[in-house]
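1. Pasting the sequence and the predicted coordinates here, then a few questions.
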Amino acid sequence: MSTPTRPTPRLPRRAASPAPAATTPGRTDDYLRFTAGFRRLTRIDLDQYKRAQMERRIRSFAERRGEPDLGRYLRRLQDDHVELEAFLDRITINVSQLWRNPEQWEVLRDRLIPELAGTGSVRAWSAGCSYGAEAYTLAALLRRQAERGRTFRAEVRGTDIDERMVERAREGRFTAADARDAPLAELRAHFDAEPGGGWRASPALRKLTTFVTGDLLRTSAPRGGFDLVLCRNTVIYFNEDVRDALHARLAAGIRPGGYLVIGATERVADAASLGLQPVQPFIYRKTEA
């Protein structure tokens, strides 16, 4: 650009429009300080989640609790266990139910489980199991397969980052709302009715399941250690790089011929590079190679 040859009249400076709250430097910094402090407090890394969604969720919740300043709200979480529990309920994704997405369970029941049972062993992993609805549904299908005369060894392992959900999963208790889409005959066969319309996984079902606390973003399964991995309705909340790295770790944990089942709104970005071949919508088979 050329330099003017004569002075240019100075116009009054216009006040800058305020930037949106979530992108103002100071606000951004206090969010990052909050996530770092929260990670030290709970070992949950909020920076792995999609930034815009998580920041909006946290700020709106803190403001509704009467504390718009994230620094002060973090100190409140450190000092108030009840408030921390309420916050965890808000930001962790614990939406689940028995037989959620019935069409996927039909494919598991009719195709995947009979095929895997024929090998003599079905080692399954419910990754991001929340309070156990998915793991117990899978265990019920495995028991039903065994009742058809197939002799095979079965085990279901559930992991979740939220210790409270893991403890709840071990109890195996579900509300009437949790069971609203479950086939009644299957409920009666594998669960015990409780007062108030609730259900509890039978002792036989609980014997098939193990639940442990684990962070999917930091831990890996034994290489080829599972025949079947379910990780549904979880990665949609993660950044793309985090999602792809997680899918790679899940795929590595599946033995050749085993299967990965993901959620109906999710995708594996480059399945072939992970040794995964799509066989049904949202279901992938680990190739022999």
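-> Yep, that arrived. Residues are numbered from 1 along each chain as shown.
2. use CA for all of it now, contacts and neighbours both
-> Fine.
3. Identify the residue nearest the geometric centre of this protein.
-> Central residue of the chain (Cα atoms, centre = their mean): residue 234, 3.4 Å from the mean position.
4. Quick check: buried residues in stretch 103-115?
-> Under the neighbour-count criterion of 16 or more other Cα atoms under 10 Å, stretch 103-115 has 104, 105, 108, 109, 112, 113, 114 buried.
5. and here's the other structure:
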Amino acid sequence: MTPPEYEYLRKVLRDRSGLDLSADKQYLVESRLLPLARKAGLSGTGELVEKVKSGSTSLTTQVVEAMTINETFFFRDKIPFDHFRLSIVPEMLRARAGRKSIRIWCAAASTGQEPYSLAICLKEMGDALTGWRVEIIASDLSEEVLEKSRAGLYSQFEIQRGLPIQMLIKYFTQSGELWQVNADLRAMVQHRQLNLLHDFSQLGLFDVIFCRNVLIYFDQDTKIGIFKRLAKAAEPDGVVVLGAAETVVGLTDVFKPCPQRRGLYRPSSVPAMHSNAYAIGNGPKLAAMAGV
């Protein structure tokens, strides 16, 4: 791949997915795209770029998906899931008692470990959610990873990354060398192919939005645009959860951090959560989940 070909791909990736690659990442692009070129029967990444330039929509989509970062695992980083089960959901149970429904969006769901981790947290709450309607929407740019998420099939290596053994036994069934998420848990998650660079108002409003470990790959203007759209997708008293390396500070004022809760943000138009919503002792059912 020549430098001009790499520059062309950088622009395609930035325009199509928001992925902002630096000039010194050509080796990474070539290593990711060489298997795709061979699969397509091409001589190398140079010919692949020429096919993309010629207007091959299918191949362009495959290039974008091959370069999209899909690193994920169950209960990744742990702290956001502690916040979810010990403070966010209890607060929502109080705030939504009148309508008895909660909408949750995983905005960069990849192969499904995050939305299924949230579903497990909700299952573990038992009777607390009896009579409630809970929606979990899992979206991603890549249809390939969404198909894997829908199937809920994971290798032993994927299972071992973050999933406690008691949760494996309780919510998964072994299928040959793979483990499959049980049908009732899979039924809790709906899947949508979606590009965060585009309008997503058709999804409606959400009480909780997980948008973790994806914005770090975007440039500043792209992040600001996504934050503005996320603010329109969040309920006025909703919560947005970002990754540990992501923040709105210095970028936008549409969200404000929740005090002493790293990674949690509220729309700027409403007060922060009540302090008692963050108390660790929210009843025996929630306290018993501390090992998740």
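-> Everything's here; your move. Only a predicted model underlies this, so the values are computations on that prediction, with no experimental measurement involved.
6. circling back: Throw the buried residues of stretch 103-115 of structure 1 into JSON lines and include secondary structure, thanks.
-> Shown next, in JSON lines, are the buried residues of stretch 103-115 of structure 1 (DSSP: H, G, I helix; E, B strand; the rest coil):
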{"residue": "104", "secondary structure": "helix"}
{"residue": "105", "secondary structure": "helix"}
{"residue": "108", "secondary structure": "helix"}
{"residue": "109", "secondary structure": "helix"}
{"residue": "112", "secondary structure": "helix"}
{"residue": "113", "secondary structure": "helix"}
{"residue": "114", "secondary structure": "helix"}
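7. Could you dump the residues you listed into CSV with distance to residue 28 of structure 1 added?
-> Compiled in CSV, the buried residues of stretch 103-115 of structure 1 are given as follows (distance: Cα to Cα, whole Å):
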residue, distance to residue 28 of structure 1
104, 40
105, 42
108, 44
109, 48
112, 46
113, 48
114, 51
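8. For residue 280 of structure 1, give its distance to residue 104 of structure 1.
-> In this view, residue 280 of structure 1 and residue 104 of structure 1 are 9 Å apart by Cα to Cα, to the nearest Å.
9. same question, residue 195 of structure 1
-> 30 Å.
10. swap in residue 227 of structure 1?
-> 17 Å.
11. again with residue 59 of structure 1
-> For residue 59 of structure 1 relative to residue 104 of structure 1 (Cα to Cα), the value is 36 Å.
12. top helix in structure 1 by residue count?
-> In structure 1, with assignment by DSSP state H, the single longest helix is helix 25-42.
13. Downstream of that helix, the next helix or strand is which one?
-> Next in sequence after helix 25-42 of structure 1, counting helices and strands by DSSP states H and E, comes helix 51-64.
14. Identify the residues contacting that next one?
-> Identification of contacts with helix 51-64 of structure 1 by Cα atoms under 8 Å, 6 or more residues apart in numbering yields 22, 31, 46, 68, 69, 70, 73, 87, 90, 91.
15. Selecting buried members of the residues you listed in PyMOL, what would you type?
-> A single PyMOL command selects the buried members of the contacts of helix 51-64 of structure 1 (16+ other Cα under 10 Å):
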select buried, resi 22+31+46+70+73+87
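16. Identify those among the contacts of helix 51-64 of structure 1 that sit within helices.
-> Using DSSP H, the contacts of helix 51-64 of structure 1 in helices are 31, 70, 73, 87, 90, 91.
17. Against the centre of structure 2, work out the most remote residue.
-> residue 43 (34.9 Å).
18. OK, contacts around that residue?
-> residue 37.
19. Residue 33 of structure 2 versus residue 39 of structure 2, what's the distance?
-> 10 Å.
20. of the two, who's got more company?
-> residue 33 (21 against 9; other Cα atoms under 10 Å).
21. for the stretch 101-250 of structure 1, what spans make up the helices?
-> Per DSSP state H, counting those that start in this stretch, the stretch 101-250 of structure 1 carries helices over the ranges 102-107, 113-117, 133-147, 163-171, 184-190, 203-208, 240-252.
22. Buried deepest among these, which one?
-> Comparing the helices of the stretch 101-250 of structure 1 by mean neighbour count (mean count of other Cα atoms under 10 Å), helix 133-147 comes out on top with a mean of 22.
23. What are the contacting residues of that one?
-> So helix 133-147 of structure 1 is in contact with 96-100, 109, 113-114, 117, 125-126, 129, 152, 154-158, 169, 172, 174, 178, 186, 190, 201, 205-206, 208-209, going by Cα under 8 Å, 6+ apart.
24. what helix or strand does the equivalent of residue 266 of structure 2 over in structure 1 sit in?
-> In structure 1, the residue paired with residue 266 of structure 2 according to TM-score structural alignment is residue 285. Assigned by DSSP H and E, residue 285 of structure 1 belongs to strand 283-286.
25. how far away is residue 27 of structure 1 from residue 199 of structure 1?
-> 45 Å.
26. What of residue 141 of structure 1?
-> Taken as Cα to Cα, the span from residue 141 of structure 1 to residue 199 of structure 1 is 17 Å.
27. how about the strands in the stretch 151-289 of structure 1?
-> Along the stretch 151-289 of structure 1, counting by DSSP state E, counting those that start in this stretch, strands occupy 153-160, 173-174, 191-193, 199-201, 209-213, 226-231, 254-262, 276-280, 283-286.
28. tell me the contacts of residue 21 of structure 2?
-> 10, 14, 217.
29. and if we set it to 7 Å?
-> Listed by Cα atoms under 7 Å, 6 or more residues apart in numbering, the contact partners of residue 21 of structure 2 are residue 10.
30. Now the aligned residue in structure 2 for residue 73 of structure 1: closest residue in space, sequence neighbours ignored.
-> By TM-score structural alignment, residue 73 of structure 1 lines up with residue 48 in structure 2. Excluding the flanking residues, the one nearest residue 48 of structure 2 by Cα to Cα, 6 or more residues apart in numbering is residue 37, at 5.8 Å.
31. separation between the one you found and residue 7 of structure 2?
-> Distance from residue 37 of structure 2 to residue 7 of structure 2, by Cα to Cα: 18 Å.
32. Compare those two (neighbour count), which wins?
-> residue 37 (21 against 15).
33. Please report how far that one lies from residue 47 of structure 2.
-> Taking Cα to Cα, one finds residue 37 of structure 2 at 8 Å from residue 47 of structure 2.
34. same question, residue 117 of structure 2
-> Distance of residue 117 of structure 2 to residue 47 of structure 2, computed by Cα to Cα: 41 Å.
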